[in-house]
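K.L.:
Predicted model follows, preceded by the sequence.
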Amino acid sequence: MEIKNLIMIVDDDARNIFALALTLKAKGYKVITCQSGKEALELLFGDKQVGLVLMDMMMPEMDGYETIRLIRKNENTKDIPIVAVTAQAMAGDREKCIKAGANDYISKPIQVDILMEVVKQWV
């Protein structure tokens, strides 16, 4: 499997991780998971060859906005595509995520067809 098919899921809810990972693996993608922004940064900065990050925006300690900003500041990770995944679907939330550095945005609950369109666009 090509490195670009490695997708990182960052979410503090194990149920979300399970559902996303199951869907992506069924479509042939390799998946790694993290339950915090800090863990995601450690893996990314530790030279993991990730092709796409699916980032939950509302996490304790370090939220997705801060995590994305730190990913974008690092020379080795600044170009990795990041898709914000959030239950916040209010007016302006998409723009807030894009402004923080996300390349795209998906709202929860995740619709599999929309998820796969977005993944194919960025991987």
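P.N.:
Perfect, thanks for sending it. Residues are numbered from 1 along each chain as shown.
K.L.:
make it CA atoms for all contacts and neighbour counts henceforth
P.N.:
Will do.
K.L.:
can you point me to the longest helix in this protein?
P.N.:
Once the chain is assigned using DSSP state H, the helix that runs over the most residues is helix 14-26.
K.L.:
Show me what it is in contact with.
P.N.:
Counting by Cα atoms under 8 Å, 6 or more residues apart in numbering, the neighbours of helix 14-26 from elsewhere in the structure are 9-11, 30-31, 33, 35, 112.
K.L.:
The structure to be compared is supplied as follows:
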Amino acid sequence: MSIKAHALIIDDDSGNNRVLAELLEREGVSSTIIQNPGDLETVVDNLTECNIVFLDLEMPERDGYEVFEILAADSRFQSVPIVACTVHTNEAAQVRRTGLDGFIGKPLDPQRFPGQLERLLNGEQVWDIR
């Protein structure tokens, strides 16, 4: 696919961050990682481009729902898809009600991910619980 885009990954697990960043890189998408949700405002203030956000739901300090509320209130993210990327597939209904743009269950499937990414960057929602 090889698209020029930049993703923001917000997840406290370094292994998950590495896997997602690698999958994005294969598709030509660069990424910025926030491993500590407490760093959100500082990183976002210095971010020059963001086309998609991948957000874990369960993190220390701030959970994904709180992070989503902060991003959703920021005008820079009004047209940026924010996608839950989590092992907690039982939360898909709550994620949808909260207003996120999609849900991708972990572990990520390297075969399916390119298509999921393309649909999300084209403005479609993806609800892939598996």
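P.N.:
Perfect, thanks for sending it. Here the structure is a predicted model, which means the values were calculated and not measured.
K.L.:
now what about the TM-score between them?
P.N.:
The TM-score (TM-score structural alignment, normalised by the length of the first structure) is 0.85; 120 aligned residues with a Cα RMSD of 1.9 Å.
K.L.:
that older thread, which ones among the contacts of helix 14-26 of the first structure are found in strands?
P.N.:
Using DSSP state E to define strands, the subset of the contacts of helix 14-26 of the first structure located there is 9-10, 30-31, 33.
K.L.:
residues in contact with the residue nearest the centre of the second structure?
P.N.:
What sits nearest the mean C-alpha location of the second structure, by Cα atoms, centre = their mean, is F54, with 0.6 Å. Shown here is F54 of the second structure, whose contacts under the criterion Cα under 8 Å, 6+ apart are 7-10, 82-85.
K.L.:
With M8 of the first structure instead?
P.N.:
Contact partners of M8 of the first structure, counting by Cα under 8 Å, 6+ apart, are 31-34, 50-54.
K.L.:
Dump the residues you listed to JSON lines, plus distance to T23 of the first structure.
P.N.:
Rendered in JSON lines, the data for the contacts of M8 of the first structure read as follows (distance: Cα to Cα, whole Å):
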{"residue": "V31", "distance to T23 of the first structure": "10"}
{"residue": "I32", "distance to T23 of the first structure": "13"}
{"residue": "T33", "distance to T23 of the first structure": "13"}
{"residue": "C34", "distance to T23 of the first structure": "16"}
{"residue": "V50", "distance to T23 of the first structure": "18"}
{"residue": "G51", "distance to T23 of the first structure": "17"}
{"residue": "L52", "distance to T23 of the first structure": "15"}
{"residue": "V53", "distance to T23 of the first structure": "15"}
{"residue": "L54", "distance to T23 of the first structure": "13"}
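K.L.:
Top of these by number of neighbours, please.
P.N.:
Counting neighbours by other Cα atoms under 10 Å, V53 leads the contacts of M8 of the first structure with 28 neighbours.
K.L.:
Strands of the second structure, start to end?
P.N.:
In the second structure, the segments counted as strands under DSSP E are 5-10, 29-34, 52-55, 82-86, 102-105, 126-128.
K.L.:
Would you mind finding the most buried of the ones you listed?
P.N.:
A comparison of the strands of the second structure by mean neighbour count, using mean count of other Cα atoms under 10 Å, puts strand 82-86 on top with a mean of 26.
K.L.:
Residues touching that one, excluding its own?
P.N.:
52-58, 64, 68, 95, 100-107.
K.L.:
try stretch 87-98 of the second structure
P.N.:
57, 65, 84, 102-103, 105-107, 127, 129.
K.L.:
Tell me, how many residues neighbour the residue mapped onto C97 of the first structure from the second structure?
P.N.:
Taking TM-score structural alignment as the alignment basis, one finds that C97 of the first structure is matched in the second structure by V95. The tally of other residues near V95 of the second structure (other Cα under 10 Å) stands at 20.
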